[in-house]
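Participant: everything below, folded, please.
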Amino acid sequence: MGIFDYFRSKKEPSSASVAKERLQIIVAHERGKRSGPSYLPQMQQEIVAVIRKYVEIDEDQVQIQLDNNDECSVLELNVTLPD
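Facilitator: As a prediction, this is how the structure comes out:
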């Protein structure tokens, strides 16, 4: 029976360890959001409102990212427009 136990021991990770890894990813993602300025979510909503005056888009089609360098901050705006 010892050889069968060797093959059985290679099970998938426990659900607790998978949940822990997922929680770590979520926490890291939330920390990244916290480091950004508080006005970014409101700015994204306002940009979407302006774009909607001309083109029908969903809010999830607009991505805003702020990159901080030593000398300046760069605001990157990506909008996926329909064809």
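
Participant: every contact and neighbour count from this point should use C-alpha atoms.
Facilitator: Fine.

Participant: tell me the centre residue of the chain?
Facilitator: His29 (6.0 Å; Cα atoms, centre = their mean).

Participant: quick one: secondary structure of that residue?
Facilitator: Going by DSSP: H, G, I helix; E, B strand; the rest coil, the secondary structure assigned to His29 is helix.

Participant: where's it relative to Ser35, distance?
Facilitator: Distance from His29 to Ser35, counting by Cα to Cα, to the nearest Å: 10 Å.

Participant: second chain to compare with the first, below:
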Amino acid sequence: MSILDLFKRRTSAPVARERLQVLLAYERRSRGQPDLVSILREEIMAVIAKHVQIDQDYLQVSMDRGETMSTLEIDIQIPNKSAVPLAMAG
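Facilitator: Next comes the predicted model:
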């Protein structure tokens, strides 16, 4: 990694993936935190809203916690009319 890489703009997918990994690592340490799913839902909605227009009712996030592993399930319904990226629509 060079010093110039520090000033490059990162794409949203790796940034979102990194945030999700940090949140999941934090969740593993604090199993009793009830608001994690709602925090994840808001973060995911914000990232998706940068690219396509979706209704909040069409985003469902659930988390199943096991003894050794937690599973995060994300269900997103994108209507055909808003499948065009926001940058191209306007």
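
Participant: for the residue nearest to the centre of structure 1, give me its contacts.
Facilitator: Under the criterion of Cα atoms under 8 Å, 6 or more residues apart in numbering, His29 of structure 1 has no neighbours.

Participant: that one -> structure 2?
Facilitator: Using TM-score structural alignment as the criterion, His29 of structure 1 has no counterpart in structure 2.

Participant: identify the residue of structure 1 aligned to Ile76 of structure 2.
Facilitator: Using TM-score structural alignment, Ile76 of structure 2 pairs with Val79 in structure 1.

Participant: what sits closest to its match if chain neighbours are left out?
Facilitator: Excluding the flanking residues, the one nearest Val79 of structure 1 by Cα to Cα, 6 or more residues apart in numbering is Val62, at 4.5 Å.

Participant: re earlier: distance check, the residue nearest to the centre of structure 1 against Arg22 of structure 1.
Facilitator: 11 Å.

Participant: need the contact list for the equivalent of Gln53 of structure 2 over in structure 1.
Facilitator: Aligning on TM-score structural alignment places Gln53 of structure 2 opposite Glu56 in structure 1. For Glu56 of structure 1, the contact set (Cα under 8 Å, 6+ apart) comprises Pro82.

Participant: and for the residue nearest to Val79 of structure 1, the neighbour number?
Facilitator: 17 (other Cα atoms under 10 Å).

Participant: look up how far Arg31 of structure 1 lies from it.
Facilitator: For Val62 of structure 1 relative to Arg31 of structure 1 (Cα to Cα), the value is 21 Å.

Participant: how about Val50 of structure 1?
Facilitator: If you measure Val50 of structure 1 against Arg31 of structure 1 using Cα to Cα, the figure is 29 Å.

Participant: which position in structure 2 pairs with Tyr39 of structure 1?
Facilitator: Checking TM-score structural alignment: Tyr39 of structure 1 goes with Leu36.
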